[in-house]
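A.B. asks: Have a look at this fold, sequence not included:
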C-alpha cells in the first residue's frame, strides 16, 4: 500500500477531511514539504482528520525546525508571557503545573550559564537573543489547594519527597513540550539543549534546592544557516499499535 493510500482519501470514519474543498486523495504528510515549495494551495497540503488549518500545521510542526543560529532581534517578556498564557492550558497530572521558566537576561547570569553548558552549546548560548532555563518545581504541591480545589487532600499525595520530585519532573517535561510548540506558535524558533551540567546549573541558579533544571532553550528568530538537514521520523505504522 502506498503512503497516500495508507493515510486515506476523502471522507472516513472521522468525517470528511477538514479544510478540503471536496472529496479526493489527501496529500501524504511526507510530501507536504515539497508541496509548500511547489506553491500548492493550503487545501492540497492539508492532512486528513485534523481540525487545524494547513498553515498552522506547518507553523507548529511540519516546517518548524530546531534553530542553531539566531538574528539579534530581541525576544520580549511580553512575547514569553503570551506563549505561556497559551500553553498553560495543557493538562498535567492533578493540574500540578510544576514547570518554572527562568529568563536569563543579565550578562552575569548568561556568563554563569555558558560556563555550565557543553563546549558545542556554549557559542549558541552566548549568541542567542534569549536563553531560558526550564525547571521543575519540587514544591508544586503547595499550590494544589488553589489549582486542584475539588480535592482538598491532594497535597498529601505528594508527602514523600522522592515521589514528589519524580512527579514534578514528569509533569514539567509534559509542559516543556507544550512550551516548545508555543514558541513556534509565536513565530519564533527554539533551540532546546540537554547538553549542560544540571547539578551545576541547579547550584548556580537554584541554591535553595527547590527547583531542578530540565532543559536549556535558546529562543529567537532563526539566523543564517540555522538548520541542519531534517532527520528521519518514524512512520505511524512503527509507532501505533492496537490491542
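C.D. replies: Done, it's in. As the structure is a computational prediction, the values presented were derived from the model and not from experiment. Residues are numbered from 1 along each chain as shown.
A.B. asks: use CA for all of it now, contacts and neighbours both
C.D. replies: Will do.
A.B. asks: which SS class is residue 212?
C.D. replies: strand (DSSP: H, G, I helix; E, B strand; the rest coil).
A.B. asks: Contact partners for it?
C.D. replies: Contacts for residue 212 (Cα atoms under 8 Å, 6 or more residues apart in numbering) come out as 135, 136, 137, 138, 169, 198, 202, 206.
A.B. asks: Compute the number of surrounding residues for the third one.
C.D. replies: Using other Cα atoms under 10 Å, residue 137 is surrounded by 24 other residues.
A.B. asks: just the first one next, same as before
C.D. replies: Taking other Cα under 10 Å as the criterion, the count of residues near residue 135 is 25.
A.B. asks: In terms of helices and strands, where is it?
C.D. replies: For residue 135, the host element (DSSP states H and E) is strand 130-137.
A.B. asks: if I look at residue 108, how far off is residue 54?
C.D. replies: 43 Å (Cα to Cα, to the nearest Å).
A.B. asks: okay, now the one to match up with it:
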C-alpha cells in the first residue's frame, strides 16, 4: 500500500465520478456482478461483521415488484437502469460472527436491539459505500438513493423480516450527456482539524 493510483484511476473513482441515474442499454453480466461483490466484500466492518446483503434486480418481473415502492420522482430513472441493487442489512448478522471472527466471543455485544441495529446499519452503510467505489472501479456508474418506501420494499423482498433495506443503487454504464456539475464541497479548512 505504498503506491498512489494513477491520476486516471483516481479520476474514474472520485474526481470524474458523479451520482448518475441515466444509463445506456448495455447489460451488466453475471461475471461483472461477481467481480462487484468480490471487491465489495473487502470493505472494513466492525467485528468483521459484514451485515450487508444485496439483491440485484435485473429482470422485468423483479423490476415490476420494485416499481410500486419507489417514490414517483425516482420510479422512471430506477426502472430504466440496467441493474438496481437493493442494499439491506441482516438483523441477525451476529450469527455469522463465529465464522467471521473466529476465536473471539462477542455474543454479549449483540443481545439488545439498539446495538444490533446500530452496528448493522453503520457497517452495511460502509459496505454500500464500497459497492459504489467497486462499481466505479469496474467502469460502472452508480446512482444511490433512499427515495422509496422501506417498509413496503421490505415486505415485498424480505417478508420474513430478517433483512431491512438501507438503499437502492442504480447501476449501469452511464449516459453522461446530461450529467450535472458536481455540487460544492466544503474546503479542507472548513471540514478538517489537524491536532
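C.D. replies: Here it is on my side, so go on. What you see is a predicted model; the values in this text were computed from it and never measured.
A.B. asks: Now the TM-score, please.
C.D. replies: Scored against TM-score structural alignment, normalised by the length of structure 2, the superposed chains reach a TM-score of 0.94; 194 aligned residues with a Cα RMSD of 1.5 Å.
A.B. asks: With neighbour numbers in mind, choose between residue 108 and residue 54 of structure 1.
C.D. replies: residue 54 (20 against 10).
A.B. asks: That one against residue 36, yeah?
C.D. replies: No: if you go by Cα atoms under 8 Å, residue 54 of structure 1 and residue 36 don't touch, sitting 10.3 Å apart.
A.B. asks: any common contacting residues for the two?
C.D. replies: Residues touching both residue 54 of structure 1 and residue 36 by Cα under 8 Å, 6+ apart: residue 45.
A.B. asks: Please list all residues in contact with residue 24 of structure 2.
C.D. replies: Residues in contact with residue 24 of structure 2 (Cα under 8 Å, 6+ apart) are 172, 173, 174, 175.
A.B. asks: Try it again at 10 Å.
C.D. replies: 80, 81, 82, 172, 173, 174, 175, 176 (Cα atoms under 10 Å, 6 or more residues apart in numbering).
A.B. asks: Excluding chain neighbours, what is closest to residue 23 of structure 2?
C.D. replies: Leaving aside its sequence neighbours, residue 23 of structure 2 sits nearest to residue 174 (Cα to Cα, 6 or more residues apart in numbering; 4.2 Å).
A.B. asks: so how far is residue 188 of structure 1 from the aligned partner of that neighbour in structure 1?
C.D. replies: For residue 174 of structure 2, the aligned position in structure 1 is residue 222, judged by TM-score structural alignment. For residue 222 of structure 1, the distance to residue 188 of structure 1 (Cα to Cα) stands at 8 Å.
A.B. asks: what residue lies at the spatial centre of structure 2?
C.D. replies: Centroid check for structure 2 by Cα atoms, centre = their mean gives residue 128 as the closest residue, at 2.8 Å.
A.B. asks: how much does the lengthiest helix in structure 2 stray from structure 1?
C.D. replies: Ranked by residue count and defined by DSSP state H, the top helix of structure 2 is helix 113-137. Average distance, helix 113-137 of structure 2 versus aligned residues of structure 1 after superposition (mean Cα distance after the TM-score superposition for structure 1): 0.9 Å.
A.B. asks: ranges for the strands of structure 1?
C.D. replies: Assigned by DSSP state E, the strands in structure 1 fall at 99-104, 130-137, 189-193, 211-220.
A.B. asks: can you list these in a markdown table and add distance to residue 85 of structure 1?
C.D. replies: Output for the strands of structure 1, formatted as a markdown table (distance: least, Cα to Cα, whole Å):
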| stretch | distance to residue 85 of structure 1 |
| --- | --- |
| strand 99-104 | 13 |
| strand 130-137 | 16 |
| strand 189-193 | 18 |
| strand 211-220 | 17 |
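A.B. asks: and residue 121 of structure 2, what pairs with it in structure 1?
C.D. replies: Checking TM-score structural alignment: residue 121 of structure 2 goes with residue 169.
A.B. asks: quick one: that match from residue 139 of structure 1, how far?
C.D. replies: 11 Å.
A.B. asks: okay, and the common contacts of those two?
C.D. replies: Contacts common to residue 169 of structure 1 and residue 139, judged by Cα under 10 Å, 6+ apart, are 98, 211.
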